[in-house]
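Peer 1: following is a predicted model, sequence given first.
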Amino acid sequence: SDLGDEGIAVIGTDPEHHKANAWKVVRTIKCQGGGSLFIKTHPKSTNLYVDTALNPDTKISQSVAVFDINNLDKGFEVLDIAGMAGLGEGPKRVVQPEFNKAGDEVWFSVWSGSKEESAIVVLDDKTRKLKTVIKDKRLITPTGKFNVNNTMHDVY
């Protein structure tokens, strides 16, 4: 994904079986806007989540785009993650989709201002529906919620 535009660059990463495409951009996919920081999938998921936390349009920065990796030509579904958090008025930024170890949940940080409530939103990956919202007054612009197992074993 790219901070500056709405494109997602698909790069060939298999020099052994696809030498002609190795380490080259083989396709660009249109997303909902620029300002993306994180893009995430999991080996057990058919979804690809793209945040746009730095997009100046609040509707875009408060949501994520989700692609079906088996049908990228279908386009993306927009999920209003900030709306699911139920945090009330004020600007929000949704950032960093992160899977649990099993690959059946995806967690999003919802940033608010330093004096407003923030949250972590947990979705069911298969249905793309809300499972739970984690709120706490100590949760201020939550970041770095990396799954230790996935990080240690390079599960992306």
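Peer 2: Okay, I see it. Residues are numbered from 1 along each chain as shown.
Peer 1: contacts and neighbour counts: CA atoms only from here.
Peer 2: OK.
Peer 1: quick one, strands of this structure?
Peer 2: Counting by DSSP state E, the chain has strands at residues 7-11, 25-30, 39-40, 47-51, 64-68, 76-79, 93-99, 105-111, 119-124, 129-135.
Peer 1: Thr151 is nearest to which of those strands?
Peer 2: The closest of these to Thr151 is strand 93-99. By Cα to Cα, the value is 10.4 Å.
Peer 1: just the angle between that closest one and strand 119-124, please?
Peer 2: 40 degrees (axes from the mean of the first three to the mean of the last three Cα atoms, to 10 degrees).
Peer 1: from the contact counts, what lies against strand 93-99?
Peer 2: On a contact count with 3 or more Cα pairs under 8 Å, 6 or more residues apart in numbering; DSSP states H and E, strand 93-99 meets strand 39-40, strand 47-51, helix 58-61, helix 81-85, strand 105-111.
Peer 1: can you rerun that using 10 Å?
Peer 2: If you count contacts as 3 or more Cα pairs under 10 Å, 6 or more residues apart in numbering; DSSP states H and E, strand 93-99 packs onto strand 39-40, strand 47-51, helix 58-61, strand 64-68, helix 81-85, strand 105-111, strand 119-124.
Peer 1: circling back to that earlier point, and the strands of the chain: which comes nearest Asn150?
Peer 2: If you check each of the strands of the chain against Asn150 by Cα to Cα, strand 93-99 wins as the nearest, at 8.0 Å.
Peer 1: got another, please set it beside the one above:
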Amino acid sequence: WDASGRYFMVAANASNKVAAVDTKTGKLAARVASAKFPLPGRGANFVHPEFGPVWSTGHLGDAVVSLISAASDDLKFDKYKANNWKVVQELKMPGAGNL
């Protein structure tokens, strides 16, 4: 889930994408290309100083954490809307990724 609780994040591992489902409308909000085998079960939410609200996830067998800008209805995050549903940063990690 994103921090607002509105968007359910789910991996489409075979296509290396993360899908964001809008639980308010019941529709797909976005499909975000990411590093190989995203693992959203361990995602974390925080407000990035440059990109606003982000949801982060590791990847199976890949030593990277992707930060995906999440949409928000909160007006204080309006200035970050251009980044919504994009990988805004990839953090290289030591090791071989998540299991």
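Peer 2: Thanks, I have it. Only a predicted model underlies this, so the values are computations on that prediction, with no experimental measurement involved.
Peer 1: and of the helices and strands packed on strand 93-99 of the first structure, who's closest to Lys135 of the first structure?
Peer 2: Nearest of those to Lys135 of the first structure, taken as Cα to Cα: strand 119-124 at 4.9 Å.
Peer 1: mean shift between the closest one and the second structure?
Peer 2: Compared with the second structure after fitting, strand 119-124 of the first structure has a mean deviation of 2.5 Å; criterion: mean Cα distance after the TM-score superposition for the first structure.
Peer 1: mind listing what's buried along that strand?
Peer 2: The neighbour-count check on strand 119-124 of the first structure (16 or more other Cα atoms under 10 Å) flags Ala119, Ile120, Val121, Val122, Leu123 as buried.
Peer 1: same check on stretch 134-146 of the first structure?
Peer 2: Residues Lys135, Leu139, Ile140, Thr141, Pro142 are the ones in stretch 134-146 of the first structure that count as buried (16+ other Cα under 10 Å).
Peer 1: show me which pair in these is furthest apart.
Peer 2: It's Lys135 and Thr141 that sit farthest apart of these, by Cα to Cα, at 11.3 Å.
Peer 1: shared neighbours of these two, anything?
Peer 2: With contacts taken as Cα atoms under 10 Å, 6 or more residues apart in numbering, Lys135 of the first structure and Thr141 have Glu117, Ser118, Ala119, Ile120 as neighbours in common.
Peer 1: residue in the second structure matching the third one?
Peer 2: Under the alignment (TM-score structural alignment), Ala119 of the first structure maps onto Val65 of the second structure.
Peer 1: aligned partner of Thr28 of the first structure in the second structure?
Peer 2: For Thr28 of the first structure, the aligned position in the second structure is a gap, per TM-score structural alignment.
Peer 1: burial measure for the spatially closest residue to Thr28 of the first structure that is not a sequence neighbour, as a count.
Peer 2: Among residues not flanking Thr28 of the first structure along the chain, Ala9 sits closest, at 4.6 Å (Cα to Cα, 6 or more residues apart in numbering). By other Cα atoms under 10 Å, 15 other residues sit near Ala9 of the first structure.
Peer 1: my read: Ala9 of the first structure touches Val25, true?
Peer 2: Yes: Ala9 of the first structure lies in contact with Val25 (Cα atoms under 10 Å); the separation is 6.1 Å.
Peer 1: circling back: turn the helices and strands packed on strand 93-99 of the first structure into CSV, columns for distance to Glu98 of the first structure.
Peer 2: As requested, those are exported to CSV (distance: least, Cα to Cα, whole Å):
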stretch, distance to Glu98 of the first structure
strand 39-40, 7
strand 47-51, 9
helix 58-61, 17
strand 64-68, 12
helix 81-85, 13
strand 105-111, 5
strand 119-124, 9
